[in-house]
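Peer 1: just to be clear, the model below is a prediction. Sequence and coordinates:
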Amino acid sequence: MNAISVERRTALRGFALTAALLSGLALAGCQTAPTGEFNNIDKAQGSTENISSLSAVIQRNPQDPEAYNVRGSAYGRGGQYQAALKDFDTAIQLNPNFYQAYSNRALIQRFLGNQEAALADYNRSIQINSNYDAAYIGRGNLYRKAGRTTEAFNDFQKAIQLDTTDARAYHNRGLIYQSQGQHKFAIEDFSTAISLAPDAAEPYNGRGLSYLAMNDEDNAFSDFNMAIKLDGKNAEAWANQALIYERRGDKVRASKSYREAVHLDPTYQPAKDGLSRTSSATAS
């Protein structure tokens, strides 16, 4: 099984793009990954009905490590992290070389804040199978959140060299390029991520920020609009759309978009600042 896709947006805010001043306005950029990791959680995979059917499979064959790994993934998608850990533990006990289960358990450990345990599991997964792209991507995100940018970049690079079709590798490498001001490379990576995961909002939002940094306002605006279309609850995309309106002098629309961003995330400072700047336009 592939690494479970259970990253929540709130768990991904640790890699915010530093605000850049463009035309006197702060670039509203808080990048989320997509941590797979930027796809929406498939709640159906963790539904009571699905868990019950998977449990029935385990009852019929309690010595099958794959069955525990699958159910653990379903528990993870449903947010039942302790139950997921227990199943991954069992899968590994039954098959100590089950590298997918190590990688899956590492992701759950990350959610629970057990970073050292997560790193140990990713390392073990890679030790067993040095060509397992999901483990490199997961470990890269762990390094990235810890500020170990070079190691994170190397892991994403390794996954890409392995010809991964996982959009996370390109998206996350793009975030690193972006944070270093290498926007042309970032745009290339975000574009590849979009081609691999066209329904994910985050690569569009990320690419829009790099377009904006290069003063390509039209393409930036198009990407922010697409991010909103794909995920209407993406506060960062709403704030970035508002920034374009503000740069164009349309404070009424800017204020409405900033207001929506604040509604979605009352703690998002760029949206709060933007709303403060433009709210007078809609006062009447």
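Peer 2: Ah, there it is.

Peer 1: contacts, neighbours, all on C-alpha from now
Peer 2: Will do.

Peer 1: so where do the helices sit in the stretch 51-200 of the chain?
Peer 2: 65-77, 81-94, 99-111, 115-128, 133-145, 149-161, 167-179, 183-196 (DSSP state H, counting those that start in this stretch).

Peer 1: could I get these as CSV with mean neighbour count?
Peer 2: Shown next, in CSV, are the helices of the stretch 51-200 of the chain (neighbours: other Cα atoms under 10 Å):
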stretch, mean neighbour count
helix 65-77, 26
helix 81-94, 20
helix 99-111, 27
helix 115-128, 20
helix 133-145, 26
helix 149-161, 20
helix 167-179, 27
helix 183-196, 21
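
Peer 1: which among these is found nearest to D273?
Peer 2: helix 167-179 (21.8 Å; Cα to Cα).

Peer 1: next, the angle from the closest one to helix 149-161.
Peer 2: 140 degrees (axes from the mean of the first three to the mean of the last three Cα atoms, to 10 degrees).

Peer 1: who are the packing partners of helix 167-179?
Peer 2: helix 133-145, helix 149-161, helix 183-196, helix 201-213 (3 or more Cα pairs under 8 Å, 6 or more residues apart in numbering; DSSP states H and E).

Peer 1: could I get the ones you listed as TSV with distance to I244?
Peer 2: As requested, those are exported to TSV (distance: least, Cα to Cα, whole Å):
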stretch	distance to I244
helix 133-145	29
helix 149-161	30
helix 183-196	18
helix 201-213	9
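
Peer 1: sec struct for D218, please.
Peer 2: Of the three states, D218 takes helix under DSSP: H, G, I helix; E, B strand; the rest coil.

Peer 1: number of nearby residues for it?
Peer 2: 12 (other Cα atoms under 10 Å).

Peer 1: now for it: which residues touch it?
Peer 2: By Cα atoms under 8 Å, 6 or more residues apart in numbering, no residues touch D218.

Peer 1: same check on the one 5 residues further on?
Peer 2: If you count contacts by Cα under 8 Å, 6+ apart, D223 has them with 204-205, 207-208.

Peer 1: Throw those residues into CSV and include neighbour count and distance to F88, thanks.
Peer 2: Shown next, in CSV, are the contacts of D223 (neighbours: other Cα atoms under 10 Å; distance: Cα to Cα, whole Å):
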residue, neighbour count, distance to F88
Y204, 27, 34
N205, 31, 34
R207, 29, 36
G208, 30, 38
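
Peer 1: could you dump the helices of the stretch 51-200 of the chain into TSV with distance to S257 added?
Peer 2: Output for the helices of the stretch 51-200 of the chain, formatted as TSV (distance: least, Cα to Cα, whole Å):
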stretch	distance to S257
helix 65-77	31
helix 81-94	35
helix 99-111	31
helix 115-128	36
helix 133-145	29
helix 149-161	33
helix 167-179	24
helix 183-196	24
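
Peer 1: adding another structure so you can compare the two:
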Amino acid sequence: MIKYVFIFILMFGLGISTFAQENDFDLGIQAYNEGDYESAFLLFDNWLRENPRDPEGYWYLGQVYEQFDGMSDFLALENYNQALALNPEMTPVYLHRGRLFLRLKRFEEAEADFKTYRRLPKGETTRIIYKTSGTDSGVSSIFTDQSENPSQILYLLSLSKAGQGQVETAISLLDSAIYYSPLESDFYAEKGKLLMDEKQDQAALIALEKALQINPDHYLAKQRVLSIRQGGDREKLEELTKAISTDPENPLPWKIRGYYKFSQSDFKGALTDFSEAISLHPEDAENWFYRAKTYAKLKNWIKAEQDFTEAMFLTEQEPELLLGRGQARYYQNKTELALADFIQLISIDPSNASGYYHRGITLHRLNRASDACNDLTKAVQLGMENIGEVKQKICN
């Protein structure tokens, strides 16, 4: 989803107007533009207490609410509604409210607002709209209310149509947006997504690769190409990928997508996601544990041992961690260290059949056949019946 940040610049001739004394409204705009949303909230709130019929105050307060978590989207919507109740001709509010409706999945209302935005005159004030994408860092481009290029509003209309299930219309609108702005990578990435939904993988790849040709770092486009080539539950993967794109500093979506990729045997992809989760939250033992399991699947036993050890520093020495590290050590021929892990595992969980099995085969490697046979017999008694052939060979 593209985020639009509106900044007013009042231009008079060749100069920019200045004010001898700034009021709460002006200070609120300044705080908002500097990213100090808490101060902006207080300033706009104070302004509206004294000026309860100022539509621009409600418009800006709505924008501030959009920066907060929780139920703030609905508070933003209330303020946009109030702004339009006071001034139904306030064109840019329709764009903001339409974008908010998109996020709330109220697609028909979003479409209505975008159409109203296109229909209404844009006024005399030049509003510079800084457009940032969830896949980009910083400002990617700018446009103004007076811009004759309709590509951005066509793009938003396509999203609202896609949300209503009108995929052909959405693709047609995207094609129109591309006609007006042929170097906008987001347009191709979204077209690729819609073609994927229509099972038109080859056409989708063409659109996605065009997005990457324009912007090689386009995150969603890269992930969608991987989704086509690797298969799996595309809807689930797309949902997780969008969550990451929306909030890339949040480790949880990275971890959850890592789980998903691990479950689909995409171990290299899982490794990348768990590594990112660790970089964002190194105190989470689960991140280290699952990356260790991923390294084990890739038979990188050295890295697996290191990550299991790190997880054990962060949490109690749980049986699964001891089992994993013991296995990693066993495959590195660190037999005595592996044995120590399996002994500790059994002391913590005496009914762990896998613990007895792994201690048994480790003892066998150490030429302690009798002890090995006892452990394998115990593993079978605890329900590990599929090791009968191994037990027979060692015990005989």
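Peer 2: Cool, got the structure. Remember, predicted model here, so these are calculated numbers, not experimental data.

Peer 1: mind checking the TM-score on these two?
Peer 2: The TM-score (TM-score structural alignment, normalised by the length of structure 1) is 0.52; 170 aligned residues with a Cα RMSD of 2.9 Å.

Peer 1: so for S222 of structure 1, which of the helices and strands packed on helix 167-179 of structure 1 sits nearest?
Peer 2: helix 201-213 (7.7 Å).

Peer 1: read off where the closest one ends up in structure 2.
Peer 2: The alignment of helix 201-213 of structure 1 onto structure 2 (TM-score structural alignment) spans residues 319-331.

Peer 1: what's the mean distance for that stretch versus structure 1?
Peer 2: Once fitted to structure 1, stretch 319-331 of structure 2 is off its aligned match by 1.5 Å on average (mean Cα distance after the TM-score superposition for structure 1).

Peer 1: which residues sit against that stretch?
Peer 2: Outside stretch 319-331 of structure 2, the residues touching it (Cα under 8 Å, 6+ apart) are 289, 293, 296, 301-302, 304-305, 308-309, 311-312, 335, 337-342, 344-345, 348-349, 355, 358, 362.

Peer 1: nearest to A271 of structure 1, out of the helices of the stretch 51-200 of structure 1?
Peer 2: helix 167-179 (20.2 Å).

Peer 1: by how much does the closest one deviate from structure 2 on average?
Peer 2: Counting by mean Cα distance after the TM-score superposition for structure 1, helix 167-179 of structure 1 comes out at 2.1 Å.

Peer 1: with stretch 217-230 of structure 1 instead?
Peer 2: Stretch 217-230 of structure 1 sits 1.3 Å off on average (mean Cα distance after the TM-score superposition for structure 1).

Peer 1: if I pick the residue nearest to K242 of structure 2 when sequence neighbours are not counted, what's in contact with it?
Peer 2: Excluding its sequence neighbours, the residue lying closest to K242 of structure 2 (Cα to Cα, 6 or more residues apart in numbering) is L220, at 7.4 Å. By Cα under 8 Å, 6+ apart, L220 of structure 2 lies in contact with 135, 189, 241-242, 245.

Peer 1: which one among the contacts of D223 of structure 1 gets closest to D265 of structure 1?
Peer 2: Checking those one by one against D265 of structure 1 (Cα to Cα), the nearest turns out to be N205, at 16.2 Å.

Peer 1: just give me which of the contacts of D223 of structure 1 are shared by structure 2.
Peer 2: Here is what carries over to structure 2 from the contacts of D223 of structure 1, by both residues aligned by TM-score structural alignment, their matches' Cα atoms under 8 Å: 204-205, 207-208.

Peer 1: quick one: I343 of structure 2 and R359 touch, right?
Peer 2: Yes: the pair I343 of structure 2 / R359 is scored as a contact, 7.0 Å apart, by Cα atoms under 8 Å.

Peer 1: who has more neighbours, these two?
Peer 2: Neighbour count, other Cα under 10 Å: between I343 of structure 2 and R359, R359 has more, with 29 against 20.

Peer 1: which residue is nearest the centroid of structure 2?
Peer 2: By Cα atoms, centre = their mean, structure 2 has its centre lying nearest to I244, at 1.0 Å.

Peer 1: aligned partner of it in structure 1?
Peer 2: Going residue by residue (TM-score structural alignment), I244 of structure 2 aligns to I126.

Peer 1: residue contacts, that match?
Peer 2: 99, 132, 135-136.

Peer 1: now it: how far from A135 of structure 1?
Peer 2: 6 Å (Cα to Cα, to the nearest Å).

Peer 1: next one: N234 of structure 1
Peer 2: 27 Å.

Peer 1: try G206 of structure 1
Peer 2: Distance from G206 of structure 1 to A135 of structure 1, by Cα to Cα: 23 Å.

Peer 1: same question, P266 of structure 1
Peer 2: On the measure of Cα to Cα, P266 of structure 1 and A135 of structure 1 end up 34 Å apart.

Peer 1: again, but for Q109 of structure 1
Peer 2: 13 Å.

Peer 1: hmm, back to that, pick the one among the contacts of I126 of structure 1 closest to S73 of structure 1.
Peer 2: Y99 (14.0 Å).

Peer 1: find the residue closest to that closest one in space, skipping its chain neighbours.
Peer 2: S125 (4.4 Å).

Peer 1: how about Q82 of structure 2?
Peer 2: Nearest to Q82 of structure 2 is Y58, by Cα to Cα, 6+ apart, at 6.6 Å.

Peer 1: and what of Y290 of structure 2?
Peer 2: F274 (7.2 Å).

Peer 1: and that neighbour, what pairs with it in structure 1?
Peer 2: Match for F274 of structure 2 (TM-score structural alignment): F156.

Peer 1: any idea how far S210 of structure 1 is from N69 of structure 1?
Peer 2: N69 of structure 1 is 39 Å from S210 of structure 1, by Cα to Cα.
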